[in-house]
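1. Here is the input, now give the coordinates:
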Amino acid sequence: MHMRQFLIALSVSLAFIGTPLAADWQTYQNPRFGTVAEVPADFIAGEEPQNGDGLKFFDVDSDGEINVYGAFNVMGDDLAGYRDFLLQIYKDGGWTIGRENSGDTWFMVSAKREDRRLFLRVEHGAGCAAELLHHIEFRYPADAQKRWQSFIKHGAESLDGPCP
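-> Model (predicted):
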């Protein structure tokens, strides 16, 4: 019986190794657009830009960053057009687009460039037009991908924001 309890405890413990726990997250809310997302608590916030769009958080362990921001849709209320606009910017910047996925109120993109990886999620509120968009973007070294998977999953799932 003791061996069985030990194995259960061990398997539960191993499931959490390398995965930040709930207490290991800090919530950021952008004051200008109301964009909200959780980022790892030990990431260091950069300087807020003058336009107040959002904030970058830096991981000193892996030279990675998370950018949380809101923006008005330069394509009006066309979410697919905005996605295509951003894809072109990434392609022009030398990124190779990997996965793309989308729903009625969101889209995500992954890309790579040399030894760097990128993941972006953009969404708007369910009852809103796509005029105000909330973003979370992850940029990190390819060799840290395994570590960053939990950051991306949690951070992307936490992204939220109000209608304009």
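2. all contacts plus neighbour counts: C-alpha atoms, from now on.
-> Will do.
3. quick one: what helix or strand has Ala71 in it?
-> strand 64-72 (DSSP states H and E).
4. by contact count, what packs against that strand?
-> strand 36-40, strand 54-59, strand 132-141 (3 or more Cα pairs under 8 Å, 6 or more residues apart in numbering; DSSP states H and E).
5. Show me what counts as buried in the longest one.
-> Neighbour counts over strand 132-141 (16 or more other Cα atoms under 10 Å) mark Leu132, Leu133, His134, His135, Ile136, Glu137, Phe138, Arg139, Tyr140, Pro141 as buried.
6. Touching, the second one and Val122? I think so.
-> Yes. Checked against Cα atoms under 8 Å, the pair Leu133 and Val122 is within contact range at 6.4 Å.
7. Quick one: the helices in the chain, in order.
-> 2-16, 79-92, 145-158 (DSSP state H).
8. Run through the neighbouring helices and strands of the second one.
-> Contact partners of helix 79-92 among helices and strands, from 3+ Cα pairs under 8 Å, 6+ apart: strand 96-102.
9. To compare with the earlier structure, here is another sequence to fold:
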Amino acid sequence: MSLKYVLSAVVALTLSFPAFAADDWTGYANPRFGFGAAVPPGFALAQESDNGDGATFRSDDGRSELLLFGTTIVDGDFSDEVRQRIVWDRSEGWAITYDKVTKGWASYSGARGADILYVRGVLLCDGSAAYFHLRYPQDVLAQFNPLIGRMVKALRPAGGCGQSPKAAPGAAQN
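-> From the prediction side, this is the model:
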């Protein structure tokens, strides 16, 4: 086996699994809904849900929170599910300033007081959905933008499937 082949394989694996490309990121796998995600450096597990649908992570300084979860789509399709989440977040006082909803993925963001919200969802193979819901202070926006881009790329079905995007657009900035 040539060195060129080995290096090509390593690069391909690194690009396929961006959440594990650096030691300071950790992976999250949800067996109930069958999806994987990336947890950025400086976040630690705060709580796992009792029913296995996800977990909550908090930043070391306690100012940011990351929810990773799956959900069963009961009424309508993925787009309807995402639109309902936007309504729920608005009812919690978030001013949603960006949203993009497609058949296979969705992103939206907004602000409330001194905090920013960024949500990403992907349709999973069985018709359920996986999300990350990230809340962080506006004063660290520049530091979080590259993290969000990487998290967007890493949120996907564990085994891959045709319904979820392989290369969806990155995070929008507020």
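10. TM-score for the pair, please.
-> Here the superposed chains carry a TM-score of 0.78, computed using TM-score structural alignment, normalised by the length of structure 1; 139 aligned residues with a Cα RMSD of 1.8 Å.
11. Tell me who's in contact with the residue nearest to the spatial centre of structure 1.
-> By Cα atoms, centre = their mean, structure 1 has its centre lying nearest to Ile136, at 3.7 Å. Going by Cα atoms under 8 Å, 6 or more residues apart in numbering, Ile136 of structure 1 touches Ala37, Ile66, Asn67, Val68, Tyr69, Leu120, Arg121, Val122, Gly155, Ala156, Leu159.
12. Chain neighbours aside, what residue packs nearest to the alignment partner in structure 2 of it?
-> When structure 2 is aligned by TM-score structural alignment, Ile136 of structure 1 is paired with Phe132. Spatial nearest neighbour of Phe132 of structure 2, chain neighbours left out: Leu68 (4.6 Å); criterion: Cα to Cα, 6 or more residues apart in numbering.
13. So what does that neighbour match up with in structure 1?
-> So, by TM-score structural alignment, Leu68 of structure 2 is matched to Val68.
14. now that match: how far from Val39 of structure 1?
-> In this view, Val68 of structure 1 and Val39 of structure 1 are 9 Å apart by Cα to Cα, to the nearest Å.
15. can you check Gly46 of structure 1 too?
-> Distance from Gly46 of structure 1 to Val39 of structure 1, by Cα to Cα: 13 Å.
16. what's the overlap in contacts for the two?
-> Phe57.
17. Those two: who's more crowded?
-> Between Gly46 of structure 1 and Val39, Val39 has the larger neighbour count (other Cα atoms under 10 Å), namely 29 against 12.
18. my guess is the more buried one meets Gln26, correct?
-> Yes. Under the criterion of Cα under 8 Å, Val39 of structure 1 makes contact with Gln26 at 5.5 Å.
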